[in-house]
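*Asks:* here is my input, please return the structure:
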Amino acid sequence: MACFTADQLPVLSTLAREFAVCDRWFSALPGPTWPNRFFLHAASSAGLDHSPDPVDTVRSKLSGYTFEHGTLYEALDGKGLPWRVYAGDALPQVSALAGMDLPTTVEHYHHLDDLAEHLQDPAYPAAYTFIEPNYGHVLTHGGDFRCGNSQHPLDDVTDGEALIKSVYEGLRRSPLWESSLLVITYDEHGGFYDHVPPPAAVPPGDRTDPEHSAHGFRFDRLGVRVPTVVVSPWIPAAAPAGTDSSTDGGTGSGTDGGTDGRNCNLIDHTQYDHGSLLATVERLFGLAPLTDRDARANDFLHLLSADAPREAPRTLPDPAESGVSWKAEAAGPADPGRPVTATLRGFVETAAIQEARLHPQEHDRIRQRAAGIATVADAEQYLSDITAQLGRAGLRIARPPQG
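*Replies:* This is a model prediction of the structure:
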């Protein structure tokens, strides 16, 4: 989390200085993207402790990944609370969840480029909005993440800064601003070391699929910390130096108010993990917890302690100039004969689940096709084909790739 200076990340740094930084937000498990994302949506990964591999694709439950107690989206539906997904491309990982069938995605999914405009509507309907970025070349031509805005290596981190700026400024200009809460976080840490050891975790306690377990992990330990900034006009400005501005949110861990010379407004030392997002939404809207993980997780509602919505910047600094030169390069397959990477295999898995929704009677053919994808060129062709089919079916996020 100290890899970049404030000058290199002026957007996120400004939000950190203005609102609240959670410095003990841990990923849900010491593992990769897929199970951590599932914990963000379902407070469980149903036992999945690894990224999809060719074997998973062959035996994939093409109806999507299921959870004993469902997902946050199903819980919101059960309470009559509308939700939306805004995505930067046609294959967001959230689509791998069971329940994200074609009618549901056509109704609830929107393209990320439309978010700022939609937020200007006083009648914006969604109680909960999930934003998933554009993954760049990994989808457009089977390469790496370059030319997206997800802040994955080898992408340019400043494009992710532009995304954060766009979301914040769209929300800040919105009539929804005074009733809003924006959480900026990351699914996992992307590395191997942190000086803060991951603490013990509450296992979800739900039913698991033995086929999902590659490592026998018991989900009794959290993963490495991830950066998280919480943004809301209900987060108070820090008290002046010399006054007592500490709160503990019922955890005894403390929230430090900023003082002169500090680079943050509030630093929240409460222990969180991805289940905390669900816990916060559930307690805010009166939803039942999905698993033991979110039932026992700390929420961050105590951060919203201002007496009234306070003033906040209407605009943020422009992202830094990175000097990256490859943005002007024409997209095209890089090493088309190269074997499919683990990351790319995950997108193939998502595409196969989506294809099964388009062609529900053809699961055997879809499994065989997806399992036979061995090279970058194979994956490029498959992802392009499924994206085009989704576009013809009316999915708003299935737009032709740019650049």
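*Asks:* rest of the way, CA atoms for contacts and neighbours
*Replies:* Will do.
*Asks:* need the helices for the chain, in chain order.
*Replies:* With DSSP state H, the ranges of helices along the chain come out as 10-18, 33-42, 54-59, 72-78, 102-108, 115-118, 137-140, 157-172, 274-285, 292-296, 342-358, 363-371, 376-392.
*Asks:* what helices or strands is the last one leaning on?
*Replies:* Put plainly, it is helix 376-392. The elements that helix 376-392 packs onto, with contact taken as 3 or more C-alpha pairs under 8 Å, 6 or more residues apart in numbering; DSSP states H and E, are helix 137-140, helix 342-358.
*Asks:* residues of that helix that come out buried?
*Replies:* For helix 376-392, the buried set under the neighbour-count rule, 16 or more other C-alpha atoms under 10 Å, comprises 376-380, 382-384, 386-391.
*Asks:* export the helices of the chain as TSV, with columns for distance to Ala214.
*Replies:* TSV is the format used below for the helices of the chain (distance: least, C-alpha to C-alpha, whole Å):
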stretch	distance to Ala214
helix 10-18	36
helix 33-42	12
helix 54-59	11
helix 72-78	26
helix 102-108	30
helix 115-118	38
helix 137-140	25
helix 157-172	32
helix 274-285	22
helix 292-296	21
helix 342-358	14
helix 363-371	19
helix 376-392	24
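*Asks:* among those helices, which is nearest Val85?
*Replies:* With C-alpha to C-alpha as the criterion, Val85 lies closest to helix 102-108 of the helices of the chain, at 6.2 Å.
*Asks:* to compare with the earlier structure, here is another sequence to fold:
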Amino acid sequence: MGKILPQVEHIVVVMLENRSLDNMLGWLYADGSAPAVILPSSSARQFDGLHADMWNPVNAGYFCGDPPQKAMVGRGTVCGTIPDPDPEETFDNVSYQLYGPQTPAAAPSWPMQGFVVNYATTNTADATQVMQCHDCCQIPVLAALARQYAVSDAWFAPVPSQTWPNRAFAHAGTSNGRINNGSPPDPFAWDVPTIYNVLQAIGSSWSVYSDTLLTPSLTRTMFPKLWDPLLNAHFSRFTEFVDACACDTLPAYSFIEPCFMLQPNDQHPPHDVQAGEAFLHEIWTAVSTSPGWNRTLLIITYDEHGGCYDHVLPPAGAQPPDAASAPGDGGFGFDRFGVRVPAVLVSPYIAAGTVFRSASGVPCDHTSILATLRDWIGIAPADMLPSKRIAAAPTLEQVLTLATARSDLPSIAVPAANWQPPPMSTPLNDLQKSLVSGSARRFGLDPATTLNGIQTRQHAIDFFKRRPTKVNS
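*Replies:* Take a look at the predicted model:
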């Protein structure tokens, strides 16, 4: 069997944080507009986005038979930091968001109606803000790329839970049976081979680029099998990605991390989405002006939905990746997907206005990236990660439909730079805590003891300043 995507020499993935498809792109094809290309062509002709009549109950009594007090879905958010505070995203909280108080079921009584009631547990002043979804004018970079190239309306997070399990599937095809980050996260519970170990072993080039000057790579922090000092050269700053684009020296596979801590542009609620928009524009500019533009595929996605509203119930029938996951923590069989997240593919071989879904009957999730890498590079089965989820995943080959590269280049304006980082006194979110605790383990410290003394962003920044750590160390 021949390799797929012969016109591509570089695949670049950027993974942002904690946003559902509806939250970011649910209004993409509103007002009667329709995509120009649907893949596969036999699937529904309309983008599966938001409609003004969608709602969630505000009152928990609704689940006991009371009339609903409806919070309608909102077109647009009041500001770039909505929702604030951060919604819940652990496995049990996500289950409530998807099913209400009911046990997960194939045909639940209240599908996708638990978001507002669950968000109220965060002590927010207004739980209905979780129903506010960005209008395209508020996220012009992401929306323009989605319209000018391809977006999926059926790309699901691999696990109905939080960051580490979902990022682990993107890097390793498994979360080693873990359904939550951990309290605190311990990298040795995630000690599995990654796609980077595979690429290293077969001699294929790769780099992880992080947009930070202070904290280490989250990807590297998560996996002890990436701690080998011999891999240092593969972990670089984002500025080196920009330079590699300019010089046409990108590796075969690039993974880009946003900044999670100091000047956060990861779009993790309540971090300002405008910071992430500016970051995406930098990535787009670097890739689209590169001499290697016609040979590059850019994939933009999000690790998980982060408690943000989406109207589509995640499908069952997911393939458990390994013995550790059948079942894993809490008896979960890894046989259900997580909530939909944005997935935008950018290449001059993609027709404008494309909307894609899986053509195989198995939904796309983050392991579709790994399946694509496998078939694009031609990784032999004996060398590839053993995850059964990857083996079942559809590739992205169908999305690049054009025989020749497009000569047009969309003009995307630079976003306004008027966003502000959160105060230094802000408590750490779960991802930031995990970066501290994972780094503590790598530094030879006790993760729980270390976290006890680190409550705010300032504390975390001081922790990393005391232990000067280059991104590639």
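*Asks:* right, and the helices of structure 1 - which one's nearest Pro204 of structure 1?
*Replies:* Among the helices of structure 1, the nearest to Pro204 of structure 1 by C-alpha to C-alpha is helix 292-296 (4.7 Å).
*Asks:* where do the strands sit along structure 2?
*Replies:* Using DSSP state E, the strands of structure 2 run over residues 10-16, 37-39, 55-57, 70-72, 74-75, 132-133, 150-152, 206-210, 235-237, 253-257, 296-302, 343-346, 354-356.
*Asks:* quick one: the second one aligns where in structure 1?
*Replies:* The aligned range for strand 37-39 of structure 2 in structure 1 is empty, by TM-score structural alignment.
*Asks:* now the last one
*Replies:* Per TM-score structural alignment, the counterpart of strand 354-356 of structure 2 in structure 1 is residues 266-268.
*Asks:* report the distance from that stretch to the chain centre.
*Replies:* Remark: stretch 266-268 of structure 1 is offset 22 Å from the chain centroid, using C-alpha atoms, centre = their mean, to the nearest Å.
*Asks:* and for stretch 83-91 of structure 1?
*Replies:* Here stretch 83-91 of structure 1 shows a centroid-to-chain-centroid distance of 11 Å under the convention C-alpha atoms, centre = their mean.
*Asks:* stretch 273-282 of structure 1 now?
*Replies:* Once both centres are worked out by C-alpha atoms, centre = their mean, stretch 273-282 of structure 1 turns out to sit 13 Å from its chain's centre.
*Asks:* and it, which stretch of structure 2?
*Replies:* On structure 2, the counterpart of stretch 273-282 of structure 1 by TM-score structural alignment is residues 365-374.
*Asks:* which among the helices of structure 1 is found nearest to Thr315 of structure 1?
*Replies:* Put simply, out of the helices of structure 1 the one that sits nearest Thr315 of structure 1 is helix 157-172, at 5.8 Å, with distance taken as C-alpha to C-alpha.
*Asks:* now that closest one on structure 2. Mean distance?
*Replies:* Comparison of helix 157-172 of structure 1 with structure 2 after fitting gives an average deviation of 0.7 Å (mean C-alpha distance after the TM-score superposition for structure 1).
*Asks:* what's that helix aligned against in structure 2?
*Replies:* Against structure 2, helix 157-172 of structure 1 falls on residues 273-288 (TM-score structural alignment).
*Asks:* what residues of the matching stretch count as buried?
*Replies:* By neighbour count with 16+ other C-alpha under 10 Å, stretch 273-288 of structure 2 contains the buried residues 273-281, 283-284, 286-288.
*Asks:* who's in contact with it?
*Replies:* The set of residues external to stretch 273-288 of structure 2 that reach it, using C-alpha atoms under 8 Å, 6 or more residues apart in numbering, is 16, 80-81, 139-142, 242, 245-246, 258, 264-267, 293, 296, 298, 409, 412, 414-417, 419.
*Asks:* distance between that stretch and the chain's centre?
*Replies:* Here the centre of stretch 273-288 of structure 2 is set off from its chain's centre by 16 Å, with C-alpha atoms, centre = their mean.
*Asks:* how about Leu402 of structure 2, what's its match in structure 1?
*Replies:* By TM-score structural alignment, Leu402 of structure 2 lines up with Ala306 in structure 1.
*Asks:* what do you get for His171 of structure 2?
*Replies:* Residue mapping for His171 of structure 2 onto structure 1 gives His41, with TM-score structural alignment as the criterion.
*Asks:* its match is in contact with Glu74, isn't it?
*Replies:* No: proximity of His41 of structure 1 to Glu74 does not meet the contact threshold set by C-alpha atoms under 8 Å, at 10.0 Å.
*Asks:* what about the two, which has more around it?
*Replies:* Residue environment comparison for His41 of structure 1 versus Glu74 gives the larger neighbour count to His41, 23 against 18, counting by other C-alpha atoms under 10 Å.
*Asks:* how about the more buried one, what does it touch?
*Replies:* Residues 71-73, 278 are the ones in contact with His41 of structure 1 under the rule C-alpha under 8 Å, 6+ apart.
*Asks:* quick one: it and Leu383 of structure 1, what's the gap?
*Replies:* When C-alpha to C-alpha, to the nearest Å is the yardstick, His41 of structure 1 and Leu383 of structure 1 sit 24 Å from each other.
*Asks:* Leu301 of structure 1: neighbouring residues, count only.
*Replies:* For Leu301 of structure 1, the tally of surrounding residues (other C-alpha under 10 Å) stands at 16.
*Asks:* residue contacts, the nearest residue to it once chain neighbours are set aside?
*Replies:* If the residues on either side of it in the chain are set aside, Leu301 of structure 1 comes closest to Thr280, at 6.4 Å by C-alpha to C-alpha, 6 or more residues apart in numbering. Contacts for Thr280 of structure 1 (C-alpha under 8 Å, 6+ apart) come out as 298-301.
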